[in-house]
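[1] whatever this is, show me its structure:
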Amino acid sequence: MKTVSLLALLRLLCLSLALLISSTSHAERIRDLTSVQGVRSNALIGYGLVVGLDGTGDQTMQTPFTTQSLSNMLSQLGITVPSGTNMQLKNVAAVMVTADLPPFSRVGDKIDVVVSSMGNAKSLRGGTLLMTPLKGVDNQIYALAQGNLLVTGAGAQGGGSRVQVNQLNGARISGGATVEREVMTNFAGEPLLRLQLNNEDFTVAQQISDEINRRFGPATAVAEDARVIRLNAPQESAARVRFLATVQNLQVNAGAGDARVIINSRTGSVVMNRHVMLDACAVAQGDLTVEVSRTHQVSQPTTPLAGGETVVTPNTQVSVRAAGGALQRINTSADLNSVVRALNRLGATPNDLMSILESMKSAGCLHARLETN
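    Below is the predicted model of the structure:
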């Protein structure tokens, strides 16, 4: 019985140790940590017209470029609009069309496009985008967009009241553009390939290099710096693709990186990772409120025949209140839960917490990189 109990205890200890190791480190695929240098998408942009709107298009008196664009389009179709014609359009809107051309796209591939109103149209719901050329940074046409718009917003109005849910002046067309020109890449001709880390980290770069060399042999991967890893890949295209597919599915135990506290001053949000540490410090936090109130009093003569005048005299009162301000002790905290509990005990609002964290960083009590967005 004692032997069985000892074996059961050893199994329990091994299981606990495995759970502890898995909770402190986690394996991630190399494809989630890196990207292949040079393999990227390209931004496309175009200007077009949306027709078929139900009276919610641009007001042409305030957006003359809509009328000009329509006249140019009609002239290309063989229709001449007499000069000086005042076209009162309600079903047409000028829009900007944007898209991303994925890497290795071929002629005939379909890509999604985003359509955004640039005039004063009330809604793009029910509209159809006319054929719009999409150009790259080199002013060359890489795709043509056309199709029916999908607007996720909804709205209604009547009797001076209006209700709207989400955005009505933005829409998408799934597969709304056809690729007409390919972006030339030298992926197969490059003698070396490079993996680029999403976030610079010397430790992760070395771990990825070691894991690739362990799988394919020494000198296959070399970490050039904290972001780039050089790969000696096969020269033949099929072998190179197979090599990259295997490399990207390898797993490494990557930590959480540097201790960081991210502060968003616009939304008041504070986010920190699990490596943030606090040293013992004392914090006094309180609000000073100054109120100035002013009332007016009417002063009249005591007797009607006294010959005095009725005057209005202001009465100003100033009060000062200091709320909180007690000195709070914060103990040394080495884990995230303790840090959160220590900060919550201060009872500070998110805006106050930003100032407290900045002061802690200046005093050397906060061991983390403080970033403000």
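[2] please make it C-alpha for all contacts and neighbour counts, starting now.
    Will do.
[3] so the residue nearest to Asn315 when sequence neighbours are not counted, which state does it fall into?
    Once flanking residues are discounted, Asn315 sits nearest to Thr295: 5.1 Å by CA to CA, 6 or more residues apart in numbering. Assigned with DSSP: H, G, I helix; E, B strand; the rest coil, Thr295 falls in the strand class.
[4] so Thr295 touches Thr316, yeah?
    Yes. Here Thr295 reaches Thr316: they are 6.4 Å apart, a contact under CA atoms under 8 Å.
[5] now do the same contact list for the residue nearest to Asn315.
    By CA atoms under 8 Å, 6 or more residues apart in numbering, Thr295 lies in contact with Pro314, Asn315, Thr316.
[6] out of those residues, flag the one nearest to Ile111.
    When the contacts of Thr295 are compared for distance to Ile111 (CA to CA), Thr316 wins out at 67.2 Å.
[7] now do the contacts for that closest one.
    By CA under 8 Å, 6+ apart, the contact list for Thr316 reads Val292, Ser293, Arg294, Thr295.
[8] sequence B follows; please return its structure for comparison with A:
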Amino acid sequence: MKLTIYLMLLCSVLVSPLSAAQRIKDLASVQGVRSNQLVGYGLVVGLPGTGEQSPFTEQSFRTMLSNFGISLDSSVKPKIKNVAAVAVHAELPPFIKPGQTIDVTVSSIGEAASLQGGTLVQTFLKGLDGNVYAVAQGSLVVSGFGAEGGDGSKIVVNTPTVGRIANGALVERAVTSGFMQNDYLTLNLKYPDFSTAKILADTINRRLGADPDKGYVIATPIDAASVRVTAPREVGQRVGFLATLENFEFVPARAAARVVINSRTGTIVIGQDVRLLPAAITHGGLTVTIAENQQVAQPNALAEGETVVTTQSIVDVNLDDSRLFKFDPGVTLDELVRAVNQVGAAPGDLMAILEALREAGALQGDLVVI
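    From the prediction side, this is the model:
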């Protein structure tokens, strides 16, 4: 398949308004205002025979019963095919308070065939520090399903071993935020760049009336990723200050020249600042075909001898037409796209050309293979 569609996409990206102003909230986040991951281990009950009979599930089941004052003799092997051991995880958003709810995802960690129709029993969700921050419980919503025949044939649609519970966890503990701990706020760029950090600081100083020439500075770039902003200490004023600040618009600096290649899907993205030094490229295909024909050699009826099988090999070499095209100094993305499109190269061919250009030192930009 030729690169016509890919190249049309790249050309459309080239002429798009890449330098449009963007809001601060879309390009940066406030340091200390972040989510926290929670995880827990629990049991899903009420399954229609799609559970499991594993040792750790049995142990968990016995522990759950002991919490209710029910003890089973060690010799008793309970049949618990309607129970499955699961891992439960969730994201604890910033500033969430005890009593509020969050969504949870429930995943089977054993041999359960499906969690469809199951109910998660009370499960503690812990943070990295080992403290319990939420408690999850509720009926699962599972999008997938599976069916199995008596002869062992089966069909599975989506993933029946993963479910979700909307508002399934009740927050029991709040996480302390660093939002009010200092006299300043730190804005962290999502894509670190020294030029963008400098532009961001200048924009804030200009919009808030600061005068760096007279020593009055509100925003100061710390490094390529962070800008420190002096903020009010009073809670209400700080919230209002940040609400105004995050809606300021500015034009970020242009990203570094980069070519990104996904070798698994054949996707190629070329940044607009990629340039080529003088280079000449030829790219052709060499096809070698080897065919072997079996032939039977049989002696004359009056002659003595044995019937033998011989192999005749045919080797054919086919060299496709190669095309040579030249790049002058400072070739732009548009010119590169047009030249490669004229050659009619496939995605794999373009990858080989770009890698060869980099090895030759003719590609001005980073080549990233993912």
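[9] after superposition, what is the TM-score?
    The TM-score (TM-score structural alignment, normalised by the length of structure 2) is 0.85; 349 aligned residues with a CA RMSD of 2.6 Å.
[10] rewinding a little: and the contacts of Thr295 of structure 1, which of them are in strands?
    Pro314, Asn315, Thr316 (DSSP state E).
[11] now name the helix or strand holding the equivalent of Leu120 of structure 2 over in structure 1.
    Residue correspondence to structure 1 (TM-score structural alignment): Leu120 of structure 2 is matched to Leu129. Element membership for Leu129 of structure 1, per DSSP states H and E: strand 128-135.
[12] how far apart are that strand and its match in structure 2?
    The superposed strand 128-135 of structure 1 is, by mean CA distance after the TM-score superposition for structure 1, a mean 1.3 Å from where its aligned residues fall in structure 2.
[13] just the helices in structure 1 please.
    Here structure 1 has its helices, by DSSP state H, at 2-24, 30-33, 64-76, 202-216, 237-248, 336-344, 350-363.
[14] select, out of these, the one closest to Ser123 of structure 1.
    Of all those, helix 64-76 sits nearest to Ser123 of structure 1, with 15.3 Å by CA to CA.
[15] for stretch 338-348 of structure 2, measure first residue to last.
    One end of stretch 338-348 of structure 2 sits 17 Å from the other (CA to CA, to the nearest Å).
[16] what of stretch 106-121 of structure 1?
    35 Å.
[17] need the residues that contact it.
    Stretch 106-121 of structure 1 has contacts (CA under 8 Å, 6+ apart) with 56-59, 63, 93-101, 124, 145, 149, 169-182.
[18] can you give me the buried ones in that stretch?
    Lys110, Ile111, Asp112, Val113, Val114, Val115, Ser116, Ser117, Met118, Gly119, Asn120, Ala121 (16 or more other CA atoms under 10 Å).
[19] over to stretch 132-147 of structure 2?
    Using 16+ other CA under 10 Å as the test for burial, stretch 132-147 of structure 2 gives 132-142, 144-146.
[20] which one of those residues sits closest to Ser35 of structure 2?
    Using CA to CA, the shortest approach to Ser35 of structure 2 within the buried residues of stretch 132-147 of structure 2 belongs to Tyr133, at 12.5 Å.
[21] that closest one matches what in structure 1?
    Under TM-score structural alignment, Tyr133 of structure 2 pairs with Tyr142 in structure 1.
[22] what sits against that match?
    So Tyr142 of structure 1 contacts Leu44, Pro133, Leu134, Lys135, Gly136, Val179, Glu180, Arg181, Glu182 (CA under 8 Å, 6+ apart).
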